[in-house]
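Participant: predicted model, plus sequence, below.
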Amino acid sequence: MPHANAPLTERGRLRLASCVVDDGWPLRRAAQRFQVSPTMAKRWADRYRVEGVAGMVDRSSRPLRSPRRTPAPVERKVLHLRAKRRWGPARIGGRFGLAASTCHAVLRRAGAARLAHLDRATGRPVRRYEHPAPGDLVHVDIKKLGNIPDGGGWRTQGRRQGKLNRTATTDHATDRWGGARLGYSYLHTAIDDHSRLAYTEILDDERKDTAAAFWRRAQAWFAAHGITVRRVIADNGSCYKSFLWRDTLHELGIAVKKTRPFRPQTNGKVERFHRTLTEEWAYARPYPSESARRAALPAWLHAYNHHRAHTALGGHPPTSRVPNLSGQHN
């Protein structure tokens, strides 16, 4: 591609060469007319004589020979270690005494997939899927977070002050050594596979009756947004393996699906949502108490569903994929 200050584009080169070759203009006259050097005018005229219009396009600047290129045996070692151990360029370079940029160039030339696109256990490319319509599949999972003491926890106040704040917090239990135990918050989440529309509640436990009651509220929320849920996938947690969970979903006309054991990638959309949730809400700022953190959740969820750009959706928010949610199809 010609740069911003280039005097000639492909069409300009053709006009210059045509003036010299077809109309018989002297090189200096053509060069002066098109504001280039005579050497440049000769280059395009010679190409036009030999290749015609096809010779006016840009060519790769890659040299025909690269004497300092990494030797082929070393490249094979780099690719073998990548395939066998699934290491990154920096770690491979440390093994062979090469610069990380050199290893990266070798992997790029060979078309090696990025580590983020590989399953670390098998080395195979990750299969990504997306159901065609909202409600075809909803992912469900639970995220466990420690409660924040009044005055802030150890993440913001340090170990000593955080421990004092825990002890000073009212209505807390104690362990057998007399230490304060504030318990946990359980984030029950349901996220639509197609639109990534998410519904989350903070509950006190992860028992089967709690999970079943959560799903009834989650289904009502999805229905209010115009989504009819047809299938739900969850991991093999005890609450999701219970007869109560199965019977609750069957009563509502929903098919129950389980992830393969020890394969959290199958439920990856809700796992990734929980990572975003902790980064942008749970640990995003120093909350003075657990109640303050919980109070901030509804606003964050609204921003996530209605305004936050989602990379998997082409930079659009989840609501952009829910028909008629925002009145776009009145």
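Facilitator: Noted; the coordinates are in hand.

Participant: okay, CA-based contacts and neighbour counts for the rest of this
Facilitator: Noted.

Participant: next, count neighbours for residue 96.
Facilitator: With neighbours defined by other C-alpha atoms under 10 Å, the count for residue 96 comes to 12.

Participant: got it, and the one 4 residues further on?
Facilitator: Burial measure for residue 100: 16 neighbouring residues, criterion other C-alpha under 10 Å.

Participant: go on, residue 328?
Facilitator: Using other C-alpha under 10 Å, residue 328 has 9 other residues around it.

Participant: for comparison:
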Amino acid sequence: MPHRNAPLTETGRLRLARCVVEEGWPLCRAAERFQVSATTAQRWAGRYRELGERGMSDHSCKPHRSPCRSPARTERRIIKVRVLRRWGPARIAYLLGLNPATVHRVLTRYGLARLARLDRATGRVIRRYEHAAPGDLVHIDIKKLGNIPDGGGHKALGRQAGRKNRAKAGMSFLHNAVDDHSRLAYSEILTDEKKETALAFWKRAHAYFTSCGITVQRVLTDNGACYRSNLWRNSPAAQGISHKRTRPYRPQTNGKVERFNRTLLDEWAYAKTYRTETERREAFPDWLHTYNHHRGHTALKGQPPASRVPNLTGQYT
């Protein structure tokens, strides 16, 4: 396709070529008439003599010969290492004694996806999905987090002093529920991951989603002991909610809540130096509100989860 400021479209090229070839116009006169250079007029006239009207379309810029292109055997070796070992261009280049730029061009030429887009376990391109409506699927997970000892941890005191206090601090368990469609999150900091605790959390999370106008249809959890218990499994069923579990050793299946866990750690838990665990916990509700109502989400085209929830503010009854 010609660019937007091109003086000649395919129709204009054909008119120019016919003026030169069929009507005998001099190249200079045709070039002046169609406001192009004489060289351009000569090119289109030549293509018209050789190919006729079909010669007026744009040709590929790909060269007929590429004498500096890597040999086919080298390209096959690059592809083989990439498929079998799932290495990046730099490591492949070091192994084969090539320039990383050369390896990158070969991988690009054959359409091999970036490593960030591959499932490391299978080597296949990650298939991303999103359910059509809020409540179609809710991801649930538990994230263990070490408590901050009084006086601060290693960020405040340094590695050596922080290590002495760490053993006395204990652990917290963040129970998280994330709606697949809207990414709306409900989270609590609890003391353990027992089945009774997990069930009580889910009841509160379900009530929260219901208050936002979300009717939960399915929940997805990992294979933790609390989620395999009859107590937890029967509760969603009694509410008419289907419970699914991920395949063993496949946390990618529960990827949306796993990504929420990482965001939570980066932007709240480790975002600043806290002096006490109480100080960090006091900051959590404000952070969670910001995440749901104000923080732009890349999967939502820069909009917060609240933009996809029908009744998050409770204005409808």
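Facilitator: That came through fine. Quick caveat, the model's predicted, so the values are computed rather than measured.

Participant: in the first structure, what residue spans correspond to strands?
Facilitator: Taking DSSP state E as the criterion, the first structure contains strands spanning 138-146, 173-174, 180-181, 184-192, 198-203, 231-234, 255-258.

Participant: for residue 9 of the first structure, find the nearest of the ones you listed.
Facilitator: With distances scored as C-alpha to C-alpha, the stretch of these nearest to residue 9 of the first structure is strand 184-192 (49.0 Å).

Participant: packing partners of that closest one?
Facilitator: strand 138-146, strand 198-203, helix 208-224, helix 268-277 (3 or more C-alpha pairs under 8 Å, 6 or more residues apart in numbering; DSSP states H and E).

Participant: which of the ones you listed sits closest to residue 32 of the first structure?
Facilitator: With C-alpha to C-alpha as the criterion, residue 32 of the first structure lies closest to helix 268-277 of those, at 60.2 Å.

Participant: tell me the helices and strands packed up against the closest one.
Facilitator: Right, helix 268-277 of the first structure is packed against strand 138-146, strand 184-192 by 3+ C-alpha pairs under 8 Å, 6+ apart.

Participant: show me how far the first one is from its chain's centre.
Facilitator: By that I understand strand 138-146 of the first structure. Chain-centre distance of strand 138-146 of the first structure: 19 Å, with C-alpha atoms, centre = their mean, to the nearest Å.

Participant: which residues touch residue 187 of the first structure?
Facilitator: Applying C-alpha atoms under 8 Å, 6 or more residues apart in numbering to residue 187 of the first structure gives the contacts 142, 143, 144, 145, 200, 201, 202, 203.

Participant: need the counterpart of it in the second structure.
Facilitator: Structural alignment (TM-score structural alignment) places residue 187 of the first structure against residue 174 in the second structure.

Participant: which residue is the nearest non-sequential neighbour of that match?
Facilitator: Excluding the flanking residues, the one nearest residue 174 of the second structure by C-alpha to C-alpha, 6 or more residues apart in numbering is residue 189, at 4.6 Å.

Participant: thinking again about what came up before, residue 330 of the first structure: which of the helices and strands packed on strand 184-192 of the first structure is closest?
Facilitator: Residue 330 of the first structure sits nearest to helix 208-224 of all those, at 16.2 Å, using C-alpha to C-alpha.

Participant: after superposing, tell me the mean distance of that closest one to the second structure.
Facilitator: Once the two are superposed, helix 208-224 of the first structure sits an average of 0.8 Å from its aligned residues in the second structure (mean C-alpha distance after the TM-score superposition for the first structure).

Participant: tilt between that helix and strand 198-203?
Facilitator: 150 degrees (axes from the mean of the first three to the mean of the last three C-alpha atoms, to 10 degrees).

Participant: what stretch of the second structure lies opposite helix 208-224 of the first structure in the alignment?
Facilitator: Across the second structure, the stretch matching helix 208-224 of the first structure (TM-score structural alignment) is residues 195-211.
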